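Student: have a look at this prediction, sequence included:
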Amino acid sequence: MKKFLLIILAVACTGPAEKFSNHGEEISSNGAITTNAFLDQVNDQEADFKVRGTIEEVCQMKGCWMVLKNDVGASIRVTFKDYGFFVPKDISGREVIIEGIANKEMLDEDVAKHYAEDGGKEYDESMRDAITFVAHGVLVKES
């Protein structure tokens, strides 16, 4: 009887599980690092990452890219593998977990202008310096 009560108590104390909607390939939330830890690790060599962060901006045309917030103001632009899936356009401010390949690079001027236009911003040359994250899977936390 005591064992049964301990099991019930342990389950009750764990709290509700986080709920996410999945976009792209199915991924898990396990092992995700913060956006700040990601910024410390990303460099000009492509590498696999799983990152947990908050969405700052989503493409309002199709949901074909998003930008994650971080403490240092670096732009972490996320696109989706092979343009094969999109995210909802109304999820700014929501928490996400993304998994994919990232690196630092200089964007082509036309690409940077396209992103500026989709985001309703005026292009400037500094937008070419970017962290490119191509996600193969995205989890969006349910509100």
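Tutor: Noted; the coordinates are in hand.
Student: from here on, contacts and neighbour counts on C-alpha atoms
Tutor: Fine.
Student: neighbours of the closest residue to residue 85 other than its chain neighbours, how many?
Tutor: Closest residue in space to residue 85, ignoring its immediate chain neighbours: residue 24 at 5.7 Å, by Cα to Cα, 6 or more residues apart in numbering. By other Cα atoms under 10 Å, 17 other residues sit near residue 24.
Student: how about the helices in the protein?
Tutor: With DSSP state H as the criterion, the chain has helices at 2-13, 35-41, 109-118.
Student: comparison target, given below:
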Amino acid sequence: MKKILFILALAGVTIACKNEKTEVEQPVEVQEIAVNYQSIGDEITDKEVLTKSQMAEKFKSLKTGDTLNLKFSSEVKEVCQKKGCWMKVDMGEEVAMVRFKDYGFFMPKDIAGQEIILNGKAYIEEMSVEDQRHYAEDGGKSEEEIAAITEVKRTLAFEADGVLIPQVEKE
């Protein structure tokens, strides 16, 4: 009798200790959101794109005359309000002046604040006073601001051959 009670007690303890809940993990549903882009210039993809901070690091390694072919994304800070023939994009502490290969295409004038993808050549340039004043005039700066430009300036530059602008669906 003692053996039967001992076996029952041992079975009870074993069952009580095995009071594990086994939850079946539900598969996590991953939804990919497709982004449609307006493509301007050469056709490019949204694959293998550097971030703004990665691009800023690349610019730091460049000297005047060096070029790098690459693709990156950044926020548009300003667009030429006359034709859309240049734009400035955010590089963190600085902005990069973007022009378009062979003056072959233009940007919409209302994309400031949008995140875009650019493909092309990054380089450093020494921008003349005359060019700085021209871009300031195109950007709508005042006569006083334009007159205040008196020195050559080291600038981050990019010649884009293709640009992707996310399309916003209107409801």
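Tutor: Thanks, I have it. Quick caveat, the model's predicted, so the values are computed rather than measured.
Student: if we can go back for a sec, now check structure 2 for the residue matching the residue nearest to residue 85 of structure 1.
Tutor: In structure 2, residue 24 of structure 1 lines up with residue 41, judged by TM-score structural alignment.
Student: which residues touch that match?
Tutor: By Cα atoms under 8 Å, 6 or more residues apart in numbering, the contact list for residue 41 of structure 2 reads 104-105, 161-163.
Student: cool, residue 28 of structure 1 as well?
Tutor: residue 139.
Student: that older thread, by neighbours, which of the contacts of residue 41 of structure 2 wins?
Tutor: In the contacts of residue 41 of structure 2, the most neighbours by other Cα under 10 Å go to residue 163, 28 neighbours.
Student: for residue 51 of structure 2, see how far away the residue lying closest to residue 46 of structure 2 once chain neighbours are set aside is.
Tutor: Leaving aside its chain neighbours, residue 46 of structure 2 sits nearest to residue 117 (7.2 Å; criterion: Cα to Cα, 6+ apart). According to Cα to Cα, to the nearest Å, residue 117 of structure 2 and residue 51 of structure 2 sit 10 Å apart.
Student: list the contacts for the equivalent of residue 103 of structure 1 over in structure 2?
Tutor: Residue 103 of structure 1 maps onto residue 123 in structure 2, with residues paired by TM-score structural alignment. Counting by Cα under 8 Å, 6+ apart, residue 123 of structure 2 makes contact with 59, 62-68, 156-158.
Student: please tell me how far residue 76 of structure 1 sits from residue 36 of structure 1.
Tutor: Distance from residue 76 of structure 1 to residue 36 of structure 1, by Cα to Cα: 11 Å.
Student: quick one: which of the two has more around it?
Tutor: More neighbours surround residue 76 than the other of residue 76 of structure 1 and residue 36, with 22 against 16 (other Cα under 10 Å).
Student: so what's the residue count around the residue lying closest to residue 37 of structure 2 once chain neighbours are set aside?
Tutor: Nearest residue to residue 37 of structure 2, sequence neighbours excluded (Cα to Cα, 6+ apart): residue 166, at 4.4 Å. If you count neighbours by other Cα under 10 Å, residue 166 of structure 2 ends up with 15.
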